[in-house]
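> Below is the structure, and that's it, no one-letter string:
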């Protein structure tokens, strides 16, 4: 589990930098709620974030992004849900193995809460390695969100699991949630396997 700034040098999970993009100055929820009340486009943007002038979230939990679960969605079967809501649940992932049928189409979806502050440019990244060699990297933009009592859910694009004899085996996946400020909200490692059956 993690909640820190990341060092992009020599990091497999560093997010892609967009040339010319500069992150704006950080503002509190209260400042954003009062900002340019007469600007119609800004008003619509603030409404899309659900800003109402308050920073929802329990005072005893300083996290700004609370990732609750990551799920694997495959047509015709129930979702495989990975609990990420507590440090103990994340620790338990070290001993679990998520198996994906080779060649099957699937997609990931994430459920998370935002509290205390606006999160800009939240991304999910993962690097997949087999026998220590990087075989895949995924970067999925989740978007910008304001604090809210109810969790958000985001579905990723459909992917196809690798297939064939060479694709079978165990993979180590390192995952991270990071925002535009390069703040890591959660990082963990898990094990996946490609096999003939699901």
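Happy to help now that I have it. Not measured: the values here are computed from a predicted model.

> Please count neighbours and contacts with C-alpha atoms only from this point.
Noted.

> Next, name the residue at the spatial heart of this protein.
In the chain, the residue lying closest to the centroid (C-alpha atoms, centre = their mean) is residue 124, at 3.4 Å.

> my guess is that residue meets residue 137, correct?
No: if you go by C-alpha atoms under 8 Å, residue 124 and residue 137 don't touch, sitting 10.7 Å apart.

> if I pick residue 62, what's in contact with it?
Residues in contact with residue 62, defined by C-alpha atoms under 8 Å, 6 or more residues apart in numbering, are residue 116.

> again, only using 6 Å
By C-alpha atoms under 6 Å, 6 or more residues apart in numbering, the contact set of residue 62 is empty.

> hmm, back to that, mind checking how far the residue nearest to the centre of the chain is from residue 113?
Per C-alpha to C-alpha, to the nearest Å, residue 124 is found 14 Å from residue 113.

> what do you get for residue 47?
Counting by C-alpha to C-alpha, the gap from residue 47 to residue 113 is 17 Å.

> Please say which of those two ends up with more neighbours.
Legend: neighbour count by other C-alpha atoms under 10 Å for residue 47 and residue 113, higher for residue 113 (21 against 13).

> Surely that one is in contact with residue 148?
No: here residue 113 does not reach residue 148: they are 7.1 Å apart, not a contact under C-alpha atoms under 6 Å.

> Name the nearest residue to the residue nearest to the centre of the chain, sequence neighbours excluded.
residue 177 (4.7 Å; C-alpha to C-alpha, 6 or more residues apart in numbering).

> who touches the one you found in this structure?
Under the criterion of C-alpha under 6 Å, 6+ apart, the neighbours of residue 177 are 123, 124, 184, 185, 186.

> Make sure it is indeed in a strand.
Yes: assessed by DSSP: H, G, I helix; E, B strand; the rest coil, residue 177 belongs to a strand.

> another structure for you, compare them:
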């Protein structure tokens, strides 16, 4: 399915969806937007500096009472010359699983994710997915998304171009398990979806 394609016979989803780690790396302290605003309550220059980095004031963050800090809204399949195929991730997992993508064999495509960060800065956000066919892992993707401040704006990340495999042996249905995880190990969203590789759209 992609440039990261690899064969594996293990069926351990938990192991498959673990992000890579760097030895000796220590996660920094996490602070909520309220804590950051308390830190600079009497420092106008610090407040302006934070805003220049894209860290909004608490009144602009739009955090509300949503307990989920990162809310993943959509996953899209982009193919040049075709309308985007959109997977609405605000639906239940059952509905998401029932509506697979169709990918024409051999095409170049890119995945795009759209998400909100609501309550606090998120550090080292990653997207991971594992693709399986008939229970066997055929692909794993791990991509750094980055660090983001809480904001009412919708963030968008477009991943690198991938190549769909071609040939009769690759046609059929594939199951995918995806995860949004940050550098302190917090899983913000995990979901299952599927796609079909066909001879044509």
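Arrived safely. Keep in mind that this is a model prediction, so the values were computed, not measured.

> one step back: any idea how far the residue nearest to residue 124 of structure 1 lies from residue 187 of structure 1?
For residue 177 of structure 1, the distance to residue 187 of structure 1 - C-alpha to C-alpha - is 7 Å.

> What is the corresponding segment of structure 1 for stretch 97-113 of structure 2?
Using TM-score structural alignment, stretch 97-113 of structure 2 corresponds to residues 94-110 of structure 1.

> go on, stretch 176-184 of structure 2?
So stretch 176-184 of structure 2 sits over residues 173-181 in structure 1, by TM-score structural alignment.

> How about stretch 125-135 of structure 2?
Taking TM-score structural alignment, stretch 125-135 of structure 2 hits residues 122-132 over in structure 1.

> Now do the strands in structure 1.
Listed in chain order, the strands of structure 1 (DSSP state E) span 4-5, 65-73, 80-83, 97-101, 105-114, 119-130, 133-145, 152-155, 159-160, 169-178, 183-195.

> Once aligned, what mean separation remains between the third one and structure 2?
Average distance between strand 80-83 of structure 1 and its aligned residues in structure 2, after superposition and using mean C-alpha distance after the TM-score superposition for structure 1, equals 0.2 Å.

> Kindly report the same for the fifth one.
With mean C-alpha distance after the TM-score superposition for structure 1, strand 105-114 of structure 1 departs from structure 2 by a mean of 0.5 Å once superposed.

> same for that strand, what does it pack against?
Judged by 3 or more C-alpha pairs under 6 Å, 6 or more residues apart in numbering; DSSP states H and E, the packing partners of strand 105-114 of structure 1 are strand 65-73, strand 152-155, strand 159-160.

> Counting neighbours, what do you get for the closest residue to residue 96 of structure 1 other than its chain neighbours?
Once flanking residues are discounted, residue 96 of structure 1 sits nearest to residue 191: 6.9 Å by C-alpha to C-alpha, 6+ apart. The tally of other residues near residue 191 of structure 1 (other C-alpha under 10 Å) stands at 18.

> which residue in structure 2 lines up with residue 191 of structure 1?
Residue 191 of structure 1 maps onto residue 194 in structure 2, with residues paired by TM-score structural alignment.

> wait, what's in contact with its match?
With contact set as C-alpha under 6 Å, 6+ apart, residue 194 of structure 2 has these partners: 100, 174, 175, 176.

> Just give me the longest helix of structure 1.
Secondary structure of structure 1 per DSSP state H: the longest helix is helix 40-48.

> re the thing from before, please report how far the residue nearest to residue 96 of structure 1 lies from residue 179 of structure 1.
From residue 191 of structure 1 to residue 179 of structure 1 the distance is 24 Å (C-alpha to C-alpha).

> So for stretch 192-201 of structure 2, what gets flagged as buried?
Using 16 or more other C-alpha atoms under 10 Å as the test for burial, stretch 192-201 of structure 2 gives 192, 193, 194, 195, 196, 197, 198, 199.

> ditto for stretch 133-150 of structure 2
Buried residues in stretch 133-150 of structure 2, counted by 16+ other C-alpha under 10 Å: 136, 137, 138, 139, 140, 141, 142, 145, 148, 149, 150.

> Please tell me I have it right and the fifth one contacts residue 128.
No: under the contact definition of C-alpha under 6 Å, residue 140 of structure 2 does not touch residue 128, with a separation of 7.5 Å.
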